[in-house]
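1. Let me see the structure of the following:
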Amino acid sequence: MGKFVAAAAVALMVASAPLAVQAQERTEHEQRSYEIYRDIIAFRTAKGHGQVDDMLAYLAGRLSAAGFADEDIMVTDYDSEGDPTQGLIVRYRGDGSSQDKPIALLAHMDVVDALPEDWVRDPFTLTEDEGYLFGRGTQDNKYGVMNLTSTFIRLKAEGWTPSRDLYLVFSGDEETGMISTRAQAKWVAENVDPAYVLNSDAGGIGLADDFSPLAQQVQMAEKTFVTFDITATNQGGHSSRPRSDNAIYDLASALTKISQHQFPVRESALTRTYFGALGQSVPGKLGDAMRRFAEDPSDAGAIDIIRADPAYVGTLGTTCVATMVRAGHAENALPQSASAAVNCRVFPGEGVDSVKSTLEEVIGNPDIKVVQRAEATESEMSAFPDEVRSALSKALAKRYGTAIPMIPTMSSGGTDGMHYRALGYDTVAIGAGASRPQDIYAHGLNERMRVDQFYAGLDHWSVILKELAGN
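-> Okay, here's the model as predicted:
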């Protein structure tokens, strides 16, 4: 499983600069949450930088100082594709009065890397500007890490004891190999066996252009993540003696064909319900197209409108896109090989093998190899437990003063949750983040979180956990 973290061995990293929020008369919980958020954004927890363990030690120190026992703060050690990676599991001991199984709560500490020279602001310094908090991980997924951590500290400070055990499960390589993620899921299944799993890394609240709430998205399924290496080879030669065949040109031709291929439209009761509900609040042609698709998934006009929007195209079926290219070995030599990574998000039920066969057929060149890079995790749709639905409804009513719709969704992106679903656990993502579609910059430049939404979501998990594990 790993080793225990001794509280004395962990030093808290608290910056000496005064907090901007102090002048705004923020509560202790708000100030602590901001402080944790600021500090963990500063860790460059992308693969290859070796800072996941530093961030883990910081979080463990915070939780230890809050009163969580050493034996309840556990570090998991794994080797993730040659890069040592740690994960964190923290137990909040219940008194057992409810006889209910524990609840596992997910987040991931790692991020997709960000190059400071490409950003307007330093991606690893939390910066408040123009009503936003900028920094890598502000949305994906350090808001979830901060919120769950700060909630555990808050509840412990209140003297609250849950009626059943609660477990924080933070992975360290969700954005890459998911080695720690998969191993943690196996450990949780064998040692915790939760009633269900709640994920902070998806779901969230969609906002309208004027920042009013549209709906809480509840992720109950996700597409299968799989990458294929598309490789063209050639005997090469001297660049002064061009050949009629060329590995780079062959690869370029194959990628062009893939870019022009559209996988068939897929639909399910989940996606129809999603579009039908969301279409009630999305204005204009897009909302109309959503409603029409929900009624008739063969409506070509509605499909074209939805497919034109990057935020929703993935809900209509499998997608494949080139993300990385590597070719040639010298500027004065013909390329002996050219390879591209094509990342696919496979609609549940279509199957990874079927997608591989389709790519080979689309390319139409048997000399170009299509090789699956790593094992894919395919998972089924989860149920939405009634008690989770009720708890989430109460959290939203407290936040907005009224009920807002809760819409079941399927994520196009992959999360830790796939591994728990694959092991048979209902896994529901109900993140506290809220944003407009045009403000979602996860994995991209200038990732951000609205300042007001940062604070508005800080009661989210405490309301939910008290409902699910209150005495």
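2. From here on, just use CA atoms for contacts and neighbour counts.
-> OK.
3. Can you tell me, leaving aside adjacent residues, what's nearest to residue 60?
-> Leaving aside its chain neighbours, residue 60 sits nearest to residue 73 (6.8 Å; criterion: Cα to Cα, 6 or more residues apart in numbering).
4. Let's see the distance spanning stretch 301-316 from one end to the other.
-> The first residue of stretch 301-316 is 13 Å away from its last residue (Cα to Cα, to the nearest Å).
5. To compare with the earlier structure, here is another sequence to fold:
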Amino acid sequence: MDEKQKMQILADLVKIRSVNDHELQVANYLKRLLDAAGIENEILPLGGDRANLVATLGHGQPILGMTGHMDVVDVEAENWKSDPFVLTEDGDNLYGRGVADMKDGLAAMVITLITLKEQRVPLNGTVRFFATAGEEVGEIGSKALAKAGYMDGVEALLVGEPTGYRIINANKGTMNLTVKATGKAAHSSMPKLGRNAAKDLINVLHLMQAQFDDQMASVENTAMGGTLYNVDVLRGGNQVNAIPGSASAEINMRTIPELSNDQIVAQFTQTIDQYNREAGANVELIRDTNIISTQGNDAAKLVKLIQKIGDPYAAGQNLSDADKQREAQLLQLLDMPYDPDHILTMSASGGTDAAQLLKDQPVGFDYAVFGPGNDTQHQDNEYTSKQMYLNFIEIYQKLITAYLA
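-> Got it, this is the predicted structure:
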């Protein structure tokens, strides 16, 4: 496959408006490519215009899993310099919604499978490729795959999310909580006739913050650091002379294996139940999102092969001193190490489909988040590097060949 064909596949994927939906259209496109190459694959419908796709190359053990998601986030087209659903080239930069997160990685993986098949590269094992739906909201695709047993027998997992020449193999979990207080509305001149839900909510949030600071904040993971706790949304009341009958808060947490999501919920629930008993209140805790943390193994086979194969590509980047300084400063803000010439392992607060696919073995599994792209995902004028995209196709080919040698 020549460069023009590789670019066309990426352009075709960007053109499909899979904004939090319509992954079936992407899956149908990928299926046509894989069918033409003679690669075994199937589309797994999820209802509506949504679906996963699974493809298999090779036979037997070991099984190397590869995964990339087909959905992208929404876009405010008026803030873009170009049509976000038309791949636009400007020097080495390729612009388009989802081009970095993660249709470049998705395309690179599919092109890799096709190239290996066309070149009849011998594989002593199997590549099992997942193209998933709904990673951006709810991880519905990877949940369905894990539940159906598609991770059975997989010994290592490569996630093609945008990292550039870095490996993420430790991801904090994500948990969204809603604290809901129910009281009784009344006129502000007669507060004894009502129950102020906002007051109960504030009291409980104060207790939860104190509990987090005293019991949870000091618990740390060597790679990921501590748990993050943020009250991000507050609602309550509708006018100044009325006692609010309901109030709520939404909390986002980024969690670590040492303090699991279930442990946190159990501790907060105990605090809220005690407040309800003592104050005669009606406050409840609702868990809206529950994504566990994952932590890999720096010394594992997949990670070491990525570093061995990928280091020359990292060192071969034509980065100016200003580029290096900018990236170093950005990674310092994110508490990540930086080395322009070597691929390092590190952790990240954001989650991936690995949280669902590794649900039964979240610590110590051989997995790596490693894909083309940069830190412009979800932003206006999202872009990726053309050279990096092409490099990763080569890296993935060498990686699979070495892993299944």
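6. Need the counterpart of the residue nearest to residue 60 of the first structure in the second structure.
-> Counting by TM-score structural alignment, residue 73 of the first structure corresponds to residue 41 in the second structure.
7. Relative to the second structure, which residues correspond to the host helix or strand of residue 303 of the first structure?
-> Here residue 303 of the first structure is covered by helix 300-307, with elements defined by DSSP states H and E. Using TM-score structural alignment, helix 300-307 of the first structure lines up with nothing in the second structure.
8. Would you check how far apart the match of residue 73 of the first structure and residue 400 of the second structure are?
-> Taken as Cα to Cα, the span from residue 41 of the second structure to residue 400 of the second structure is 18 Å.
9. Name the residue in the two with the higher neighbour count.
-> residue 400 (23 against 19; other Cα atoms under 10 Å).
10. Which residue of the first structure is paired with the more buried one in the alignment?
-> Residue 400 of the second structure maps onto residue 465 in the first structure, by TM-score structural alignment.
11. a helix runs through its match, doesn't it?
-> Yes: counting by DSSP: H, G, I helix; E, B strand; the rest coil, residue 465 of the first structure falls inside a helix.
12. Might you report the residue contacts of it?
-> Contact analysis of residue 465 of the first structure by Cα atoms under 8 Å, 6 or more residues apart in numbering lists residue 391.
13. what do you get for residue 463 of the first structure?
-> Applying Cα under 8 Å, 6+ apart, the residues near residue 463 of the first structure are 391, 394, 395.
14. Residue 181 of the second structure now?
-> Shown in contact with residue 181 of the second structure (Cα under 8 Å, 6+ apart): 197, 198, 200, 201, 246, 247, 248, 281, 282, 283, 284.
15. Pipe the residues you listed into JSON lines and attach secondary structure per row.
-> As requested, the contacts of residue 181 of the second structure are exported to JSON lines (three-state DSSP):
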{"residue": "197", "secondary structure": "helix"}
{"residue": "198", "secondary structure": "helix"}
{"residue": "200", "secondary structure": "helix"}
{"residue": "201", "secondary structure": "helix"}
{"residue": "246", "secondary structure": "strand"}
{"residue": "247", "secondary structure": "strand"}
{"residue": "248", "secondary structure": "strand"}
{"residue": "281", "secondary structure": "coil"}
{"residue": "282", "secondary structure": "coil"}
{"residue": "283", "secondary structure": "strand"}
{"residue": "284", "secondary structure": "strand"}
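16. what's the neighbour count on the aligned partner of residue 142 of the first structure in the second structure?
-> Mapped onto the second structure by TM-score structural alignment, residue 142 of the first structure lines up with residue 103. The number of residues packed near residue 103 of the second structure is 30, by other Cα under 10 Å.
17. Run through the helices of the stretch 51-200 of the first structure in chain order.
-> 52-65, 142-157, 179-191 (DSSP state H, counting those that start in this stretch).
18. Tell me which helix or strand the closest residue to residue 391 of the second structure other than its chain neighbours sits in.
-> Once flanking residues are discounted, residue 391 of the second structure sits nearest to residue 313: 7.3 Å by Cα to Cα, 6+ apart. Residue 313 of the second structure is located in helix 301-315, with elements delineated by DSSP H and E.
19. Now tell me what touches that helix from outside.
-> So helix 301-315 of the second structure is contacted by 156, 165, 167, 297-298, 340-344, 366-368, 391, 395, 398-399, 402-403 (Cα under 8 Å, 6+ apart).
20. cool, and stretch 102-109 of the first structure?
-> For stretch 102-109 of the first structure, using Cα under 8 Å, 6+ apart, the contacting residues are 45, 52, 55-56, 141-142, 144-145, 148, 164-174, 192-201, 416-417.
21. one more time with 7 Å
-> Stretch 102-109 of the first structure is touched from outside by 45, 52, 141-142, 144-145, 164-172, 174, 192, 194-201, with contacts defined as Cα atoms under 7 Å, 6 or more residues apart in numbering.
22. Please apply the same query to stretch 112-123 of the first structure.
-> Under Cα under 7 Å, 6+ apart, the answer for stretch 112-123 of the first structure is 46, 135, 136, 175, 443, 445, 446.
23. surely residue 294 of the second structure meets residue 355?
-> Yes: here residue 294 of the second structure reaches residue 355: they are 6.1 Å apart, a contact under Cα atoms under 7 Å.
24. higher neighbour count, the two?
-> Using other Cα under 10 Å, the more surrounded residue of residue 294 of the second structure and residue 355 is residue 294, with 27 against 24.
25. In contact with that one, which residues are there?
-> The contact partners of residue 294 of the second structure, taken as Cα under 7 Å, 6+ apart, are 170, 171, 172, 355, 362, 363.
26. circling back to that earlier point, make CSV from the contacts of residue 463 of the first structure and add neighbour count and distance to residue 119 of the first structure to it.
-> Rendered in CSV, the data for the contacts of residue 463 of the first structure read as follows (neighbours: other Cα atoms under 10 Å; distance: Cα to Cα, whole Å):
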residue, neighbour count, distance to residue 119 of the first structure
391, 19, 39
394, 18, 39
395, 22, 35
